[in-house]
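Undergrad: got a sequence here, can you build the structure:
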Amino acid sequence: MRSSFDLTPLYRSTVGFDRVFDLLDSMGKAETGGYPPYNIERLDENDYRITLAVAGFSEDELDVELHENTLTVTGSHQEDDEDRTFLYQGIAGRSFQRRFQLAEHVKVAGASLVNGLLNVELRREIPESAKPRKISIAGEKAGNVKVLKDADAA
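TA: Now for the predicted structure:
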């Protein structure tokens, strides 16, 4: 059973965090399926890797797509062996779609398929305008106020 949190008090004291609250609300609605299994690794401060076990899928049957901040990995088999009869089928070969929510400024650096593992390389690239900057404090004299311009921000 999923418990619901009321985020209304947070909306009163924050500005511009609507997307964060929407993500928190949607976390309880996450996918419950476990196929295909995957790992999420932090390689260093700005590099990450998502590895999915996609044994039996070729590069042509896999699709990696980034739309806004949602990474979607889709695998679909082309059913060309419909006349096959299995005595036992323990290898999952079904189609799948797995979604990952990426944080702001996280970009997909590339993807590779090696030994049945799909590796999606991610990199966090924070633009200069979003990095912390020092703001100078003016003295008490009215003529001493410095106004920051767009050129100063960069």
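Undergrad: alpha carbons only for contacts and neighbour counts from here, please
TA: Will do.
Undergrad: which strand or helix spans Asp152?
TA: Using DSSP states H and E, Asp152 sits within helix 150-153.
Undergrad: what of Asp22?
TA: Going by DSSP H and E, Asp22 is in helix 18-26.
Undergrad: now the residue nearest in space to the middle of the chain: closest residue in space that isn't a chain neighbour?
TA: The residue lying closest to the centre of the chain (Cα atoms, centre = their mean) is Leu102, at 2.1 Å. Excluding its sequence neighbours, the residue lying closest to Leu102 (Cα to Cα, 6 or more residues apart in numbering) is Asn69, at 5.1 Å.
Undergrad: from memory that neighbour sits against Arg99, does it?
TA: No: using Cα atoms under 8 Å, Asn69 is not in contact with Arg99; the gap is 10.2 Å.
Undergrad: from the middle of its chain, how far away would stretch 100-118 be?
TA: 9 Å (Cα atoms, centre = their mean, to the nearest Å).
Undergrad: just the residues contacting it, thanks.
TA: Contacting residues not belonging to stretch 100-118 are listed as 51-57, 59, 66, 69-72, 119-127 [Cα atoms under 8 Å, 6 or more residues apart in numbering].
Undergrad: next, the second sequence, to be compared with the first:
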Amino acid sequence: MRTEFDFGPLYRSSIGFDRVFSLLNNSQRLQAVDAWPPYDIIKNGDNEYKIVMAVAGFEDGDLDITQERNLLVVKGGKADDSKAEYLHRGIAARSFERRFELADHVSVENACLKNGLLSIDLKREIPEAMKPRKISIGGDSEASAPLQIEGDKQVA
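TA: Sure thing, here's the model as predicted:
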């Protein structure tokens, strides 16, 4: 039984979606997914998101948040306290690295650690040049005249 999808036909009829198809292919190849630390992804509005991770026992200095172009990496690691003798250890303090793929134009706005929960606020800001704009249809001869790039305007 074949479980992998063939995106070849979509490549022939779409332009600029290579990254999306790569993400879909990579998501299919993921093996065992580590479920620690647990996290939530919350949508607060059309362009606002929040990631909340349960990182009990970690402090600000134990956590590292890095944003690359379309990737958010959250790492946590604690120094080993070899002096302590645990009779029972139920609070997980192992190192972790969690990666989140971000869409274009999504950036980290804020991050805070409170009551063992790491909250990361994300916002998508589409550049002005990429927002939809209204194109007017006009019959004005001055507006439809070709634009002159260089040189002085010749007077007849």
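Undergrad: still on that earlier bit, mean shift between the helix holding Asp22 of the first structure and the second structure?
TA: Its matched residues in the second structure lie on average 0.8 Å from helix 18-26 of the first structure after superposition (mean Cα distance after the TM-score superposition for the first structure).
Undergrad: for that helix, name the packing helices and strands.
TA: For helix 18-26 of the first structure, there is no helix or strand it packs on, judged by 3 or more Cα pairs under 8 Å, 6 or more residues apart in numbering; DSSP states H and E.
Undergrad: buried set for that helix?
TA: Neighbour counts over helix 18-26 of the first structure (16 or more other Cα atoms under 10 Å) mark no residue as buried.
Undergrad: now do stretch 128-146 of the second structure
TA: Buried positions in stretch 128-146 of the second structure, judged by neighbour count with 16+ other Cα under 10 Å: none.
Undergrad: and if you look at stretch 97-113 of the second structure?
TA: Per 16+ other Cα under 10 Å, stretch 97-113 of the second structure contains these buried residues: 98, 102, 106-108, 113.
Undergrad: what's the first-to-last distance across that stretch?
TA: 17 Å (Cα to Cα, to the nearest Å).
Undergrad: can you show me the strands along the second structure?
TA: Here the second structure has its strands, by DSSP state E, at 39-43, 48-54, 63-67, 71-76, 96-101, 106-114, 117-124.
Undergrad: the last one against the first structure, how far on average?
TA: Strand 117-124 of the second structure differs from its equivalent in the first structure by a mean of 0.5 Å after superposition (mean Cα distance after the TM-score superposition for the first structure).
Undergrad: just want the angle from that strand to strand 106-114.
TA: Angle, strand 117-124 of the second structure to strand 106-114, by axes from the mean of the first three to the mean of the last three Cα atoms, to 10 degrees: 160 degrees.
Undergrad: from Met27 of the first structure, how far out is Ser3 of the first structure?
TA: Taken as Cα to Cα, the span from Ser3 of the first structure to Met27 of the first structure is 11 Å.
Undergrad: over to Leu66 of the first structure?
TA: Taken as Cα to Cα, the span from Leu66 of the first structure to Met27 of the first structure is 19 Å.
Undergrad: and these two? which has more neighbours close in?
TA: Leu66 (15 against 11; other Cα atoms under 10 Å).
Undergrad: now which residue in the second structure aligns to that one?
TA: Using TM-score structural alignment, the equivalent of Leu66 of the first structure in the second structure is Gln67.
Undergrad: for its match, which residues are in contact?
TA: 73, 107-108.
Undergrad: and the residue nearest to the centre of the first structure, how far from Pro132 of the first structure?
TA: For Leu102 of the first structure, the distance to Pro132 of the first structure - Cα to Cα - is 22 Å.
Undergrad: which residue is the nearest non-sequential neighbour of Ala54 of the second structure?
TA: Counting by Cα to Cα, 6+ apart, the residue nearest Ala54 of the second structure is Leu117, at 4.7 Å.
Undergrad: and that neighbour, how many neighbours?
TA: As a burial measure, Leu117 of the second structure scores 17 neighbours (other Cα under 10 Å).
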